[in-house]
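A.B. asks: pasting the structure only:
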């Protein structure tokens, strides 16, 4: 569900660590959940953050006064220093997600595994609330034995973690101080490509560094998890910037600087920030409860390619293709089936598969949600009772495969094979080998895959598979539902 370059390019978090007593270099980052209109905490009802009112003028048509904006914003940007004891070993972690291994590979760290003694690390952040609430990244403070925040006026204060959200890599800190300068949160949903933006942070330990650029893209997916929805900017972001604000021409935080795409680890003009409008609900929940509760539907999804859209009788490739439904889940109880294409969720259009996880996550547990799906070319309306997303029931986004001579060898799933691989007898056929350069290989079929359907028809034997393939018109793609390591996905093999 994401695209990235080969071995030369890396997307990496702008985070850095050092061994004590080296001078404190800084870094951090963030991303998140979704939004209420104002940030009121449940206990005191005091606003967690501020927002500017609607502006009558079109700020995109104005030249930003970066001198004034930076002067006003810098006092609310902070330097965060953390210390990790020997028990923490490698220091800050990358989020504790179910897919941490791939996430760590993708977001390569800027540092090697350090010695087993106290380690210091750091990053940026910004003050959200005059009473001491500060936004930064989970991976910066996770497992930290000590957290110190250096304010814009030079004071250094200990910070307490109010809440962390590993799934979105966001953390909310609190220092004991009042009357602090703050940065207002803006509406990132109104962002347009080409808008001017400013980043403030502590790259390579250079405090209060200001860089400017534009919004290069929105809704960018970089493979960090199911809630990817990054703002891309060419404002220079380097190790030490993460966690710092990305500010629009009105002086509002519209993103939290998170990662860069780079060959060298330094800025090449491709940076990513978490949209502020995604952060608002998460920040409120962290302030109120110290954790985030998300809705759960119970489906695996994948993008609808043009080849798949044609097979599923869709005129376009919009929507999220359901590749599997968890038994007993809200989706299962609502009557959803693999092969459905979700086009609307709770009254909101689902333009692409990456839209759905965030829409589901923001739903309150227990809410009945209307869902519109397309099934065999017909519109169907379902109603799902949203459940709570538990750690053991992660949002799944099935991997997409490439496209491309149908060449593969298969075998039946005999009882010994079933026992060895943990499969059921006569539920699909096992792919033993795939011919390099053949149509199946080009489409992404791999040795070890289990083919369970062809063109929406079940496959239980090798004869079933042959019959389904032989029946297919030569000018039509062959759509297979395969089980790969316990996760199902649709693969379209283009016509010869």
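C.D. replies: Received it, and whenever you're ready, just let me know what you need. Just so it is clear, the structure is predicted and the values come from calculations on it, not from any experiment. Numbering: from 1, shown residues only.
A.B. asks: okay, CA-based contacts and neighbour counts for the rest of this
C.D. replies: OK.
A.B. asks: Could you pull out the helices in the protein for me?
C.D. replies: 66-73, 100-106, 138-141, 276-289, 306-311, 330-333, 355-361, 415-421, 439-443, 462-471 (DSSP state H).
A.B. asks: I'd like those written out as a markdown table, with distance to residue 225 added.
C.D. replies: Below are the helices of the chain laid out as a markdown table (distance: least, Cα to Cα, whole Å):
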| stretch | distance to residue 225 |
| --- | --- |
| helix 66-73 | 30 |
| helix 100-106 | 8 |
| helix 138-141 | 14 |
| helix 276-289 | 14 |
| helix 306-311 | 24 |
| helix 330-333 | 21 |
| helix 355-361 | 10 |
| helix 415-421 | 28 |
| helix 439-443 | 24 |
| helix 462-471 | 34 |
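A.B. asks: what about stretch 240-250, start to end distance?
C.D. replies: End-to-end distance of stretch 240-250: 24 Å, with Cα to Cα, to the nearest Å as the criterion.
A.B. asks: Most tightly packed of the helices of the chain?
C.D. replies: Sort the helices of the chain by mean neighbour count, taking mean count of other Cα atoms under 10 Å, and helix 138-141 sits at the top with a mean of 30.
A.B. asks: Which strands or helices does that helix pack on?
C.D. replies: On a contact count with 3 or more Cα pairs under 8 Å, 6 or more residues apart in numbering; DSSP states H and E, helix 138-141 meets strand 119-127, strand 156-165, strand 170-175.
A.B. asks: want to compare, so here's the second one:
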């Protein structure tokens, strides 16, 4: 057995190779005696002077009281100070187990497993991009049961899809307050694949403000995860250090892992439960960026004559320079303005037509469901 002796420890070997020896920590008035059979005794003495070796192999009975008697392995475990790394590891395992009880596996026709969040009884949230088809969906619940699922709605803009299934009752994960997460904080991604739950640990490598996805969806925060996301964990839970739900794990551009914020999911679920989709504004134009002199805008390369823009008089070759007086420099700028709140509103579009300024009023329509 290897014993680590702290500074100030007095060690005496008794009876040679018989392996009986004493460790006396005189300042702490503690004596330890063990033999080759790993039996151990720990005694506390009334005074430092009483901690001494005894040729008989026994501690003097007077002025002492036993602290521990048993095997060396147990004594070393119980007497050692807490291991912070082990405690941290145990904490991660506990957080993973708690989240895994609220994470399901989502199966589609292609047979590939993704992850989903038990959001409310009968409702499961998953990543919209992970669902290639709307039919033949099923779930593997945390208890191992497989149940059929149907699509309640999907929002490509925020990458949120809502499924309905017989999940049974459960306690959902508490939501983390948005202000509680900062760059550098610990995050834990938990998913469920073919062989059960899986986890990845890292940091929130970036926590920023609101942003727009490539499909025009408004996300309340930009949360980048400093971890490698397994494909089966797409649609799984992202937790903070307290086990609260930060958001849903999804792959991002350039192999980055992102979290769709919980507050964005909550808003999308409300729309999907009510309407089955999240409405997006619609103009009926195909555009691409262009520079006209000092003006940067969007040139119209396609127009549906029956669309809101077509009915308002927008023509091929027109350059859209501004929306209600605000410059339009990119297609993303346009998509950002065609959010759910834009449907039914009337906007003023400033155009350049044949080199001359022009203005039209357009009533924003609603994009048809895909």
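C.D. replies: Thanks, I have it. As the structure is a computational prediction, the values presented were derived from the model and not from experiment.
A.B. asks: Overlay them and tell me the TM-score.
C.D. replies: In this superposition the chains share a TM-score of 0.56, using TM-score structural alignment, normalised by the length of the second structure; 272 aligned residues with a Cα RMSD of 4.6 Å.
A.B. asks: related to what we said a few turns ago, tell me which of the helices and strands packed on helix 138-141 of the first structure is the most buried.
C.D. replies: strand 119-127 (a mean of 31).
A.B. asks: Between the helices and strands packed on helix 138-141 of the first structure, which one is closest to residue 229 of the first structure.
C.D. replies: Comparing these by their distance to residue 229 of the first structure (Cα to Cα), the top pick is strand 170-175, with 14.1 Å.
A.B. asks: what does the closest one rub up against?
C.D. replies: By Cα atoms under 8 Å, 6 or more residues apart in numbering, the residues outside strand 170-175 of the first structure that reach it are 29-32, 131-139, 141, 149, 157-165, 283, 286-287.
A.B. asks: most centrally placed residue in the second structure?
C.D. replies: residue 238 (1.7 Å; Cα atoms, centre = their mean).
A.B. asks: Surely it touches residue 258?
C.D. replies: No. Using Cα atoms under 8 Å as the test, residue 238 of the second structure is too far from residue 258 to be in contact (9.4 Å).
A.B. asks: which neighbours do these two share?
C.D. replies: residue 249.
A.B. asks: need the longest strand for the second structure.
C.D. replies: strand 196-208 (DSSP state E).
A.B. asks: Counting by contacts, list what that strand packs against.
C.D. replies: strand 186-193, strand 222-226.
A.B. asks: Please name every helix or strand in contact with the first one.
C.D. replies: With contacts taken as 3+ Cα pairs under 8 Å, 6+ apart, strand 186-193 of the second structure sits against helix 84-100, strand 103-107, strand 113-120, strand 196-208, strand 237-239.
A.B. asks: what's the closest of those to residue 167 of the second structure?
C.D. replies: That would be strand 113-120 among these, by Cα to Cα, at 7.8 Å.
A.B. asks: circling back: what residue in the first structure is paired with the residue nearest to the centre of the second structure?
C.D. replies: When the first structure is aligned by TM-score structural alignment, residue 238 of the second structure is paired with residue 246.
A.B. asks: Isn't that match up against residue 195?
C.D. replies: No. Using Cα under 8 Å, residue 246 of the first structure makes no contact with residue 195, being 11.8 Å away.
A.B. asks: The match of residue 238 of the second structure: what's it in contact with?
C.D. replies: 197-200, 253-257, 273.
A.B. asks: most surrounded residue in the residues you listed?
C.D. replies: residue 257 (38 neighbours; other Cα atoms under 10 Å).
A.B. asks: That residue maps to what in the second structure?
C.D. replies: Under the alignment (TM-score structural alignment), residue 257 of the first structure pairs with residue 249 in the second structure.
A.B. asks: ditto for residue 180 of the first structure
C.D. replies: Under TM-score structural alignment, residue 180 of the first structure pairs with residue 170 in the second structure.
A.B. asks: rewinding a little: what's near enough to touch the match of residue 257 of the first structure?
C.D. replies: Residue 249 of the second structure makes contacts with 189, 229, 233-238, 257-260, as judged by Cα under 8 Å, 6+ apart.
A.B. asks: try it again with 6 Å
C.D. replies: By Cα atoms under 6 Å, 6 or more residues apart in numbering, the contact set of residue 249 of the second structure is 234-236, 238, 258-259.
A.B. asks: ok, now residue 324 of the second structure?
C.D. replies: By Cα under 6 Å, 6+ apart, the contact set of residue 324 of the second structure is 347-348.
A.B. asks: do you know how far it is from residue 149 of the second structure?
C.D. replies: Residue 324 of the second structure is 44 Å from residue 149 of the second structure, where distance means Cα to Cα.
A.B. asks: Present the helices and strands packed on helix 138-141 of the first structure as a markdown table; the columns should include distance to residue 408 of the first structure.
C.D. replies: As requested, these are exported to a markdown table (distance: least, Cα to Cα, whole Å):
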| stretch | distance to residue 408 of the first structure |
| --- | --- |
| strand 119-127 | 51 |
| strand 156-165 | 44 |
| strand 170-175 | 45 |
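A.B. asks: so which of those strands comes closest to residue 371 of the first structure?
C.D. replies: Set against residue 371 of the first structure and scored by Cα to Cα, these come closest in strand 156-165, at 27.5 Å.
A.B. asks: Identify all contacting residues around the closest one.
C.D. replies: Outside strand 156-165 of the first structure, the residues touching it (Cα under 6 Å, 6+ apart) are 138, 147-150, 170-175, 286, 290-291.
A.B. asks: Which one of these is nearest to residue 83 of the first structure?
C.D. replies: Of these, the one sitting nearest to residue 83 of the first structure (Cα to Cα) turns out to be residue 147, at 6.6 Å.
A.B. asks: And that closest one, what's its match in the second structure?
C.D. replies: Taking TM-score structural alignment, residue 147 of the first structure has residue 138 as its aligned residue in the second structure.
A.B. asks: Was I right to think that match contacts residue 104?
C.D. replies: No. Look at residue 138 of the second structure against residue 104 with Cα atoms under 6 Å: they stay out of range, at 10.0 Å.
A.B. asks: With adjacent residues omitted, what lies nearest to residue 99 of the second structure?
C.D. replies: Spatial nearest neighbour of residue 99 of the second structure, excluding adjacent residues (Cα to Cα, 6 or more residues apart in numbering): residue 190 at 6.6 Å.
A.B. asks: check contacts around residue 95 of the second structure.
C.D. replies: Contacts of residue 95 of the second structure were listed using Cα under 6 Å, 6+ apart, and they are residue 243.
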